[in-house]
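1. The following block contains a protein sequence and its predicted model.
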Amino acid sequence: MTDKTWAEVDDYFTGALLAPDPVLDAALADSAAAGLPRIAVAPNQGKLLNLLARQSGARSILEIGTLGGYSTIWLARALPAGGKLVTCEYEPRHAEVARANLARAGFGEDVVEIKVGAALATLSTLTGPFDFIFVDADKSNLANYVRASLELARPGTTIVVDNVVRQGRVLDAASTDPDVLGVREMVEVLTAEPRLDATAVQTVGAKGHDGFVLALVR
């Protein structure tokens, strides 16, 4: 089975289960036009985040890694009236694109607040708890992001960490790739942390062979 087949399967389910969405399409288009890397979650993965946040009843959401705001829109749409999302983005140019995309989607700073700067520095200034946390930033810091997320969580908080399979390279214990090392260190944290109940799911699709961690704070 080829990567092309995986992408076509994604397209099939997206076409069948997700309604056309000009706002989200425009967010991707404007991000690409601005030269942002094409690494946003796929539409079906965005919908998964939305469903998970809604199922958890999240009123407060934390996102680590905004990029152009595509996943941010999916998550913000899961909030009830009066809910709040805080998203952390390192690159000011990315944050600027995200602000425009979020404004077009109808989300002002009263609902979505973008914190610009190194996420670990930003996270130390935040006050939780957050009901739902999505981690999709530099992989070398995943263990630190999970540790910081746990301090901003409560019992029952859902934590999702993206891009943990690395096309299967996560298996290589001898790897020198900082992204692989970051994932493996995060797994060690999950294994040793009694406050977290976690699993990992492999995915294949438009983003290739990847996967995510789903964790629940005990």
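-> Alright, I've got the coordinates.

2. Please make it C-alpha for all contacts and neighbour counts, starting now.
-> Fine.

3. Tell me the spacing between the nearest residue in space to Glu185 that is not next to it in sequence and Ala121.
-> Nearest residue to Glu185, sequence neighbours excluded (CA to CA, 6 or more residues apart in numbering): Ala143, at 5.8 Å. Note on Ala143: its distance to Ala121, by CA to CA, to the nearest Å, is 15 Å.

4. Looking at the two, which is more packed in?
-> Ala143 (20 against 9; other CA atoms under 10 Å).

5. mind checking which helix or strand the more buried one is in?
-> Assigned by DSSP states H and E, Ala143 belongs to helix 142-151.

6. also this one, for the comparison:
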Amino acid sequence: MFPPREKLLDLILRDSLLANDLRPMQIDDDAARVLQLLTTLHRPQRVVEIGTFIGYSAIHIARGLPPGGRLVSLEADAGLANLARDNLKTAGVADSVEVVTGPAAAYLTELAQETLDMVFIDADKVSYSAYLKLCFPLLRQGGLLVADDALPDGDFSSESPGDGGAGAVRAINAYNRATARSPLLLSAFIGTGNGLMVSCKHGDQLGDT
């Protein structure tokens, strides 16, 4: 139903993945469109992304930002962070995105509560519940929390090699249960390629996950 991927985005993907011998771990194109749509509708001024990779999701979030909106994308790997910065420039959205290198948890703990309008999580799956606990108090009332890979049927063995990826799957399922059942979040699953869990905050204190 949709036209072929935009040539600029196709070039960014091909050059980034092939030249750097990277696995295609970016969000799928449908999820990218959903992210841009959510951002366009929600009009957030302050967005944080956990897990930049090559910047593919960041490009789509940035494209949906309103005037003056800013995205901070957190990436632990310095090489990937530099690659993402180049891709953001190529896509023409670098002025509205800051890529921060380092542990996401360290950055998040320095932020004031209820100062973010939207958070997108697409990083190490075993830490999803930890990211939920860190991000929930940072979101304002009505803020959006979006997590990729909510449908855990991929290969996560590299993230928890001791158990063949089972630990990562358990962590994703724990995140899904916590967001779906919390009375302080209105959540819905969106059936993209790997699944998005989208939650809107309307309470003050998250329960145990």
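-> Good, I have the coordinates. Source: prediction; values computed, not measured.

7. that older thread, what's the match for the residue nearest to Glu185 of structure 1 in structure 2?
-> Pairing criterion TM-score structural alignment: the partner of Ala143 of structure 1 within structure 2 is identified as Ser129.

8. distance of its match from Arg170 of structure 2?
-> As judged by CA to CA, Ser129 of structure 2 and Arg170 of structure 2 stand 10 Å apart.

9. likewise Glu49 of structure 2?
-> 22 Å.

10. Spit out the contact partners of the residue nearest to Glu185 of structure 1.
-> Gly182, Val183, Glu185, Met186, Val187, Val189 (CA atoms under 8 Å, 6 or more residues apart in numbering).

11. And it, how far from Glu8 of structure 1?
-> From Ala143 of structure 1 to Glu8 of structure 1 the distance is 33 Å (CA to CA).

12. Ok, Thr127 of structure 1 next?
-> 42 Å.

13. ok, these two, which is more surrounded?
-> Taking other CA under 10 Å, Thr127 of structure 1 and Glu8 do not tie; Glu8 has more neighbours (14 against 10).

14. and Phe130 of structure 1, what element?
-> Counting by DSSP H and E, Phe130 of structure 1 is part of no helix or strand.

15. wait, what's in contact with the aligned residue in structure 2 for it?
-> In structure 2, the residue paired with Phe130 of structure 1 is Leu116, using TM-score structural alignment. Residues in contact with Leu116 of structure 2, defined by CA under 8 Å, 6+ apart, are Gln45, Arg46, Val47, Val48, Leu138, Leu139, Arg140, Gly143.

16. Please report how far the equivalent of the second one over in structure 1 lies from Gly83 of structure 1.
-> Under the alignment by TM-score structural alignment, Arg46 of structure 2 pairs with Ser60 in structure 1. Applying CA to CA, one obtains 6 Å for the distance of Ser60 of structure 1 from Gly83 of structure 1.

17. Between these two, which has more neighbouring residues?
-> In this view Ser60 of structure 1 and Gly83 are compared by other CA under 10 Å, and Ser60 has more residues nearby, 22 against 16.

18. Surely that one and Ala81 touch.
-> No - Ser60 of structure 1 is not in contact with Ala81 according to CA atoms under 8 Å; the separation is 11.0 Å.

19. Please enumerate the helices of structure 2.
-> For structure 2, the helices defined by DSSP state H occupy 7-19, 29-42, 56-64, 78-91, 104-108, 128-135, 166-181.

20. sorry, back to before: so can I have JSON lines of the contacts of Ala143 of structure 1 showing distance to Ala215 of structure 1 and neighbour count?
-> Formatted as JSON lines, the contacts of Ala143 of structure 1 follow (distance: CA to CA, whole Å; neighbours: other CA atoms under 10 Å):
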{"residue": "Gly182", "distance to Ala215 of structure 1": "17", "neighbour count": "20"}
{"residue": "Val183", "distance to Ala215 of structure 1": "14", "neighbour count": "24"}
{"residue": "Glu185", "distance to Ala215 of structure 1": "16", "neighbour count": "17"}
{"residue": "Met186", "distance to Ala215 of structure 1": "12", "neighbour count": "24"}
{"residue": "Val187", "distance to Ala215 of structure 1": "11", "neighbour count": "20"}
{"residue": "Val189", "distance to Ala215 of structure 1": "12", "neighbour count": "17"}
